[in-house]
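> can't give you the sequence, but here's the structure:
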């Protein structure tokens, strides 16, 4: 499982970028939860960030598009993982 640590680091860099760029600074518990089990696609990851921020109603379409763009940029460089992986 050598590349699990890489995914943790990738997730942390993504979340750090969201915090610095857009002010979406999640709690340590939320960060760890996303590191342990990151959503497998851009939309699901953006949704998870919004839920963790207490903005799960998705009415913030402009800021959601900005969050999604940051997530997409990061996830585009991540190694492919098996979505069926436990």
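Nice, thanks for sending it over. Owing to the predicted nature of the structure, the values given are computational and were not obtained by experimental measurement.

> can we go C-alpha only for contacts and neighbour counts from here?
Noted.

> And residue 7, how far from residue 36?
Distance of residue 7 to residue 36, given as C-alpha to C-alpha, to the nearest Å: 9 Å.

> which of the two has more neighbours?
A direct count of neighbours by other C-alpha atoms under 10 Å for residue 7 and residue 36 places residue 7 higher, at 18 against 14.

> for the helix or strand harbouring the more buried one, which positions count as buried?
If you go by DSSP states H and E, residue 7 is part of helix 4-22. Across helix 4-22, burial judged by 16 or more other C-alpha atoms under 10 Å covers 7, 8, 10, 11, 12, 14, 15, 16, 17, 18.

> next up, a second structure to put side by side with the first:
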């Protein structure tokens, strides 16, 4: 939950209102893009995925969150993705 909250804080600072959090704690971005956070492993991981209607999901990027700078990389990728759309 710590990584989730830190990412949400950063997203709110740079692009408020451009995401929503569902009951499964998946961050839904614009379009079919999602940030899926797994804090159950030894080191938390974050995946940026595009949800496809047919054929499953496509993973665009994966991060192991082992320091604060990785959180900034994740948010930068989300901003780039938003700007490219």
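That came in fine, so what should we check first? Not measured: the values here are computed from a predicted model.

> TM-score them against each other, please.
Overlay of the two chains. TM-score (TM-score structural alignment, normalised by the length of the second structure): 0.30; 46 aligned residues with a C-alpha RMSD of 4.2 Å.

> Mind picking the one among the buried residues of helix 4-22 of the first structure that's closest to residue 48 of the first structure?
Residue 48 of the first structure lies nearest to residue 15 out of the buried residues of helix 4-22 of the first structure, by C-alpha to C-alpha, at 11.3 Å.

> Now the longest helix along the second structure: buried residues?
Criterion DSSP state H: the longest helix present in the second structure is helix 68-84. Using 16+ other C-alpha under 10 Å as the test for burial, helix 68-84 of the second structure gives 71, 74, 75, 78.

> With distance to residue 59 of the second structure added, can I get those residues in CSV?
Putting the buried residues of helix 68-84 of the second structure into CSV (distance: C-alpha to C-alpha, whole Å) gives the following:
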residue, distance to residue 59 of the second structure
71, 18
74, 14
75, 16
78, 13
